[in-house]
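Enquirer: pasting a predicted model and its sequence here:
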Amino acid sequence: MSKKRILYVEDDETLAFLTADNLEQYFEVIHSNNGAAAFKLFCEQEFDLCVLDIMLPDMDGFEIATEIRKRDTEIPIIFLSAKTMKDDRIKGLKLGADDYLVKPYSIEELILKIEIFLNRSQKKSEKVVTKYILGSFEFEFENYILKNNSKQITLTEREASLLKLFLDNSNTVLKREKILTSLWGNDDYFSGRSLDVFISRIRKILKEEPNVRIENIPRIGFKLVID
């Protein structure tokens, strides 16, 4: 697994060397000692987290954070500063920083905070709406929405789960029992009848899509075919 990329901005040469040396054991660190140059790096490259000193030449940490937030509202930002004033902490957090460490700080604490915010960021990214393309339709599973240029249809939770199961296994035969146990938790008669109703409704929605169809596989189950 590739290391997470950290943009580390610090103009104190000794502190920067010591901090980067420790961080590089766990992360890929791109260091800059100049605010304007650091922001240019952010615009040109991909990063997973930013660690920003506040007092910097050309562009201070608050200015960098302001510009970063105009472009990316999610990337974690940690401020490092010798300033202990409450107003500075509040200003940093209001600008969208996730945390604020006062110098001299513990390297162990910094690493721990980076790991915490990277984990949170990863969880957020995992919640991004999953979108599938189905002929002319776009399917947003988390929102239960199936839409194209002319209409938008809101599915029930069970219908959305059924369609997702088909899409995750497109062009593959799904046994009826597997579908029922996956979505209903059992394969009894009433669940089976419900499944038939949901499949009929999805087929009706997709009937205008010539390259998409749900086929019956006699005595076995169904198959979503996408040509």
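Expert: In hand now; what should we look at? Residues are numbered from 1 along each chain as shown.
Enquirer: only C-alpha atoms for contact and neighbour calcs from this point on.
Expert: OK.
Enquirer: what is the host helix or strand of Tyr132 packed up against?
Expert: According to DSSP states H and E, Tyr132 maps onto strand 131-134. Secondary-structure packing of strand 131-134 (3 or more CA pairs under 8 Å, 6 or more residues apart in numbering; DSSP states H and E): strand 137-140.
Enquirer: so which bits of the strand it packs on are buried?
Expert: 137-140 (16 or more other CA atoms under 10 Å).
Enquirer: buried stuff in the strand holding Tyr132?
Expert: Buried residues in strand 131-134 (16+ other CA under 10 Å): Leu134.
Enquirer: ok, now stretch 89-100?
Expert: Neighbour-count burial for stretch 89-100 [16+ other CA under 10 Å]: 89, 92-93, 95-100.
Enquirer: does Ile116 sit in a helix, a strand or a coil?
Expert: helix (DSSP: H, G, I helix; E, B strand; the rest coil).
Enquirer: also this one, for the comparison:
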Amino acid sequence: MPTVLLVEDEAALGLIVKDSLEMRGFTVQYAADGEEGLRLFRQQPPDIVVADVMMPRMDGFTLAEHIRAQSPAVPILFLTARSQTADVVRGFELGGNDYLKKPFSMDELIVRIKAQLSRLPAAPAAQGPLPLGRYRFDYPKQKLYLDDGRAEDLSNREAELLKCLYDQRNQVLARTAVLRELWGDDSFFNGRSLDVFITRLRRYLKDDPQVQILNIRGIGYKLIV
């Protein structure tokens, strides 16, 4: 039975979501602000975190930073009234896996929770960093190493996107496929967020001109190695 840590400062909404999740078989830990949410997380790490962004005492973004310092793998789903691209990108940079704009339906929230839980990896097989030209990509540790000793720390979303590109290297990765896999849908708004992350990955890989992320017009991207 999956455990959800729900962090929501609107008491009425929090209780509705908690009751709805429990009726569908989830175990729910409920916190009314980020500080309480972090305390509950440290006491008993859940299978997934569902957190509001705008909260007193500690907001959802700060909570995500603390959680990521302790656990790089637990999914974090933000509930937010914010819809600006910069806010959503910041959430992904801080380790968020998905977001849901308020107001939302419980059915959609549950679908998104189940989608994130289904992506949790099994115990990983022991393997070293993945070769990428002059780079080595350590996906579990979210690090990109250059052969001169430099290292780049990747955000959770950057690492997931680079892994998708790496798995399909030298082949076309459909834009709609990666949006649905990592963002949950292929809306225009999510597409703008994807463009930002592609630009950042290109910047990280700029020291090896043989490694390129190409735009395949109207289709998607191709990682050339």
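Expert: Looks like it arrived, so ask away. Being a predicted model, the structure only gives us computed values, none of them experimental.
Enquirer: TM-score of the superposition?
Expert: The TM-score (TM-score structural alignment, normalised by the length of the second structure) is 0.54; 127 aligned residues with a CA RMSD of 1.5 Å.
Enquirer: now the strands for the second structure?
Expert: Along the second structure, counting by DSSP state E, strands occupy 3-7, 27-31, 48-52, 76-80, 98-101, 130-132, 135-138, 143-146, 151-153, 172-174, 212-216, 220-224.
Enquirer: among those, which comes closest to Lys114 of the second structure?
Expert: strand 48-52 (9.6 Å; CA to CA).
Enquirer: give the aligned range of that closest one in the first structure.
Expert: Per TM-score structural alignment, the counterpart of strand 48-52 of the second structure in the first structure is residues 49-53.
Enquirer: with the second structure superposed, average distance for the matching stretch?
Expert: On superposition with the second structure, the mean distance recorded for stretch 49-53 of the first structure (mean CA distance after the TM-score superposition for the first structure) is 0.3 Å.
Enquirer: hmm, back to that, winner for burial among the strands of the second structure?
Expert: Counting by mean count of other CA atoms under 10 Å, strand 48-52 has the highest mean neighbour count of the strands of the second structure, with a mean of 26.
Enquirer: check which helices and strands it sits against.
Expert: strand 3-7, strand 76-80, helix 106-118.
Enquirer: which non-adjacent residue is nearest the most centrally placed residue in the second structure?
Expert: Nearest to the geometric centre of the second structure sits Asn97, at 2.2 Å (CA atoms, centre = their mean). The shortest distance from Asn97 of the second structure to any non-neighbouring residue, by CA to CA, 6 or more residues apart in numbering, is to Ile76 (5.4 Å).
Enquirer: try Asp53 of the first structure
Expert: Leu80 (4.6 Å).
Enquirer: thought that neighbour was touching Asp98?
Expert: No. Using CA atoms under 8 Å, Leu80 of the first structure is not in contact with Asp98, being 11.5 Å away.
Enquirer: what span of the first structure lines up against the top helix by length along the second structure?
Expert: Under DSSP state H, the helix in the second structure containing the largest number of residues is helix 188-204. Mapped onto the first structure using TM-score structural alignment, helix 188-204 of the second structure covers no residues at all.
Enquirer: one step back: in JSON lines, list the strands of the second structure along with distance to Val196 of the second structure.
Expert: Formatted as JSON lines, the strands of the second structure follow (distance: least, CA to CA, whole Å):
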{"stretch": "strand 3-7", "distance to Val196 of the second structure": "28"}
{"stretch": "strand 27-31", "distance to Val196 of the second structure": "32"}
{"stretch": "strand 48-52", "distance to Val196 of the second structure": "23"}
{"stretch": "strand 76-80", "distance to Val196 of the second structure": "19"}
{"stretch": "strand 98-101", "distance to Val196 of the second structure": "16"}
{"stretch": "strand 130-132", "distance to Val196 of the second structure": "21"}
{"stretch": "strand 135-138", "distance to Val196 of the second structure": "20"}
{"stretch": "strand 143-146", "distance to Val196 of the second structure": "18"}
{"stretch": "strand 151-153", "distance to Val196 of the second structure": "17"}
{"stretch": "strand 172-174", "distance to Val196 of the second structure": "17"}
{"stretch": "strand 212-216", "distance to Val196 of the second structure": "13"}
{"stretch": "strand 220-224", "distance to Val196 of the second structure": "14"}
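Enquirer: just to revisit the earlier point, quick one: the residue nearest to the centre of the second structure and Val49 of the second structure, what's the gap?
Expert: According to CA to CA, to the nearest Å, Asn97 of the second structure stands 10 Å off from Val49 of the second structure.
Enquirer: identify the contacts common to these two.
Expert: Common contacts of Asn97 of the second structure and Val49, defined by CA atoms under 8 Å, 6 or more residues apart in numbering, comprise 75-77.
Enquirer: now distance to Asp9 of the second structure too, for those residues, in TSV please.
Expert: Shown next, in TSV, are those (distance: CA to CA, whole Å):
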residue	distance to Asp9 of the second structure
Pro75	20
Ile76	17
Leu77	15
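Enquirer: so what's Cys50 of the first structure up against?
Expert: 6-9, 75-78.
Enquirer: measure it to Lys124 of the first structure for me?
Expert: 17 Å.
Enquirer: what's the match for the residue nearest to Asp53 of the first structure in the second structure?
Expert: Aligned partner of Leu80 of the first structure by TM-score structural alignment: Leu79.
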